[in-house]
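**Q** Can you look at this prediction? I've put the sequence above it.
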Amino acid sequence: MKTLVELSPEQHKHLNVVPNSGAKHVAQQNLINLRVTEVAKAACCMPIFFVRDNHSGNWVLTGFTSFVQGQNLLVRDDQWRALYTPTALQTHPFYLMQSPKDPQQYTIGLDPESSALTTEPGETMFDEHGKASLYLSNIKTLIETDLNNDMLTHKFSQKVVDLGLLKAVNIAVNHQHNASQSLNGLFTINEEKLQQLPSDSLKELSKLGYLSPLYAMLTSLYQLNALIQYHNQVADNNSITHIKLEASKV
């Protein structure tokens, strides 16, 4: 578990951030956390699902980036290749943390042991006067905005659950030489139930701005076809012939 320390010019002015550190950080992650405010933009690049957080039990919006754990098909040569870059990548290696001076306040923290930090040339955090660089100022703005987006995502997730719109699915993956695998633990939107909602519920969803991300999640499933192509470009005698999205009994 990371031990975060508060970012300060006194302690960290000699450190820089390794370029493309966000992409390097997620290079071995086949799921990337998203906020509801990102869904419409991310849907053009990756399939989007809900998953359960194993520790908190909360519902988490995630971008699906590979059929193989420990792999991210959207990162190549330490570069993020998709059109949209999730906030989680843009803000790495910084995090929002409880202020050590005031538990009621939040501040920007980092993991001092992170490989994203270096004394070599990179993204500068502070100038010679200890003032935040433009790079760091932009990061702070993103993180502060993300706090509000996190709350919006929680409300969105709760509404989806309350309306019974989640549908558990498995991805049945068939490889050449008749090898197969099944990926589970993924939840998408039940389109049939969404269409059958009473008019007052649909009006409420529209007023809350939830219809757009709901339909974007459904549309994003077509990106599974793109992932098959990416997989087959790098697969070593393990090409995918086809996949099938199946309803799960979970």
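**A** Received it, and whenever you're ready, just let me know what you need.
**Q** okay, CA-based contacts and neighbour counts for the rest of this
**A** Will do.
**Q** what comes up buried for stretch 229-246?
**A** The neighbour-count check on stretch 229-246 (16 or more other CA atoms under 10 Å) flags 229-231, 239-241, 243 as buried.
**Q** just checking, which of the residues you listed belong to strands?
**A** The strands, defined by DSSP state E, take in 240-241, 243 from the buried residues of stretch 229-246.
**Q** any chance of those in CSV, plus distance to L194?
**A** Below are those laid out as CSV (distance: CA to CA, whole Å):
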residue, distance to L194
I240, 31
T241, 31
I243, 25
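**Q** Out of those residues, which comes closest to N54?
**A** Closest approach between those and N54, by CA to CA: I243, at 26.1 Å.
**Q** Next SSE downstream of the longest helix belonging to the chain?
**A** Counting by DSSP state H, the longest helix found in the chain is helix 134-162. Going down the chain from helix 134-162, the next helix or strand is strand 166-175, by DSSP states H and E.
**Q** moving C-terminal of that next one, what's the next helix or strand?
**A** The helix or strand immediately downstream of strand 166-175 is strand 180-189, counting by DSSP H and E.
**Q** one more structure, for comparison:
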Amino acid sequence: MTNIVMLNNVDHQALRVVTTRAARYGDNVMTCATYPAEFRDIQAHYPIVFHKLADSNYEPVALLGFQEGENLFLGPQGWEVNYVPLAIERLPFLIGRNGEELNVHIDLDNPRLSRDEGEALFLAYGGVTPYMERVTSMLKSIHEGLQDVPDFIAALREHDLLESFVADIELEDGSQNRLYGFHTINEDKLYKLPGAALESLNREGHLLSIYMVLASMSNFRDLIDRKQRAVNANG
């Protein structure tokens, strides 16, 4: 459940946000949304794949696990790599609209909220804390970054570069794990595009994003290793 309201320094003066990363705070997710401006940071650790939406459109996501509720980057000490995707780090905050104006909203039912521990949102005598300044900057980056997704997806579809894939993973104990329902970029079709098409993709800023997606696929090996270690740890 969610209880989303616009943030204000009267009703929410005493609220704090726990920034520890753990499943109990809702970090046990298989995927999270991302966008082209974030791809450079995402591809350093996570595979970037495409999830088909109900309206037959697509969204890019960072892959964190192989099944629902599984985040293989969560360990006993928290998040195990040095970049947390912004779609996760920004929680429990989100951008909302008050008429035409964009505002910071907060989910009052989010388990990260506390009155006893965590980062304060507001200063005692007015103003926001440095933590809240970072949250605002993060939300602005996400909001602006998501505006680029429709054009990027449209370019991929125009050149028929998206293809579905299935990954079959066999672990040391012989167990089989299958990842399906996602799409990736068809490298063969990309390399066969005529020069004019590649020039157009480059001019529109999409070609770099495409190569970031392709580079990210090498992270599947690490994801499989993480899955193996998780299985070993659980006996």
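**A** Okay, I see it. None of the values given here were measured: they were computed from a predicted structure.
**Q** Of all pairs in the buried residues of stretch 229-246 of the first structure, which one is the farthest apart?
**A** Farthest-apart pair in those is Y230 and I243; separation 13.9 Å (CA to CA).
**Q** of the buried residues of stretch 229-246 of the first structure, closest to Q195 of the first structure?
**A** Proximity to Q195 of the first structure was ranked across these by CA to CA; first place goes to I243, at 25.7 Å.
**Q** how far away is that closest one from L142 of the first structure?
**A** 36 Å (CA to CA, to the nearest Å).
**Q** Ok, A23 of the first structure next?
**A** Using CA to CA, A23 of the first structure is found at 17 Å from L142 of the first structure.
**Q** of the two, who's got more company?
**A** A23 (23 against 15; other CA atoms under 10 Å).
**Q** continuing past the helix or strand where V51 of the first structure lies, what's the next helix or strand?
**A** Under the criterion of DSSP H and E, V51 of the first structure resides in strand 48-52. If you walk from strand 48-52 of the first structure toward the C-terminus, the next helix or strand you reach (DSSP H and E) is strand 59-64.
**Q** Isn't V18 of the second structure up against L113?
**A** Yes - assessed by CA atoms under 8 Å, V18 of the second structure is found in contact with L113 at 6.4 Å.
**Q** quick one: which of the two has more around it?
**A** A count of neighbours by other CA under 10 Å puts L113 above the other of V18 of the second structure and L113, at 21 against 17.
**Q** What residue in the first structure is paired with the more buried one?
**A** Taking TM-score structural alignment, L113 of the second structure has L117 as its aligned residue in the first structure.
**Q** do you know how far its match is from Y222 of the first structure?
**A** 37 Å.
**Q** now Q29 of the first structure
**A** Counting by CA to CA, the gap from Q29 of the first structure to Y222 of the first structure is 20 Å.
**Q** Comparing those two, which residue is more hemmed in?
**A** Neighbours per residue (other CA under 10 Å) separate Q29 of the first structure from Y222, with Q29 holding more: 18 against 15.
**Q** Isn't that one up against V68?
**A** No - with contact defined as CA under 8 Å, Q29 of the first structure does not reach V68; the gap is 9.1 Å.
**Q** Find the centremost residue of the first structure, please.
**A** Taking CA atoms, centre = their mean as the criterion, N33 is the residue nearest the geometric centre of the first structure, at 2.4 Å.
**Q** wait, what's in contact with that residue?
**A** 60-63, 88 (CA atoms under 8 Å, 6 or more residues apart in numbering).
**Q** so can I have CSV of the residues you listed showing distance to N138 of the first structure?
**A** Shown next, in CSV, are the contacts of N33 of the first structure (distance: CA to CA, whole Å):
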residue, distance to N138 of the first structure
V60, 25
L61, 24
T62, 24
G63, 23
A88, 13
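**Q** Can you tell me which of those residues lies closest to S212 of the first structure?
**A** Distances from S212 of the first structure to the contacts of N33 of the first structure, taken by CA to CA, are shortest for L61, at 14.7 Å.
**Q** quick one: what's aligned to that closest one in the second structure?
**A** That one, L61 of the first structure, aligns with P60 by TM-score structural alignment.
**Q** For the closest residue to that match other than its chain neighbours, grab the count of nearby residues.
**A** Leaving out its chain neighbours, the residue that sits closest to P60 of the second structure by CA to CA, 6 or more residues apart in numbering is F50, at 4.4 Å. Residues contacting F50 of the second structure under the criterion other CA under 10 Å number 24.
**Q** returning to what we had before: which parts of the strand holding V51 of the first structure are buried?
**A** Residues 48-51 are the ones in strand 48-52 of the first structure that count as buried (16+ other CA under 10 Å).
**Q** How about stretch 207-221 of the first structure?
**A** Within stretch 207-221 of the first structure, the residues that count as buried by 16+ other CA under 10 Å are 210-211, 213-221.
**Q** what would the buried residues of stretch 229-246 of the first structure look like in a markdown table with distance to F156 of the first structure?
**A** As requested, those are exported to a markdown table (distance: CA to CA, whole Å):
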| residue | distance to F156 of the first structure |
| --- | --- |
| Q229 | 32 |
| Y230 | 31 |
| H231 | 32 |
| S239 | 37 |
| I240 | 34 |
| T241 | 36 |
| I243 | 29 |
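**Q** What are the contacting residues of stretch 108-124 of the second structure?
**A** Contacts for stretch 108-124 of the second structure (CA under 8 Å, 6+ apart): 1-5, 9, 13-19, 24-26, 92, 128-129, 131-132.
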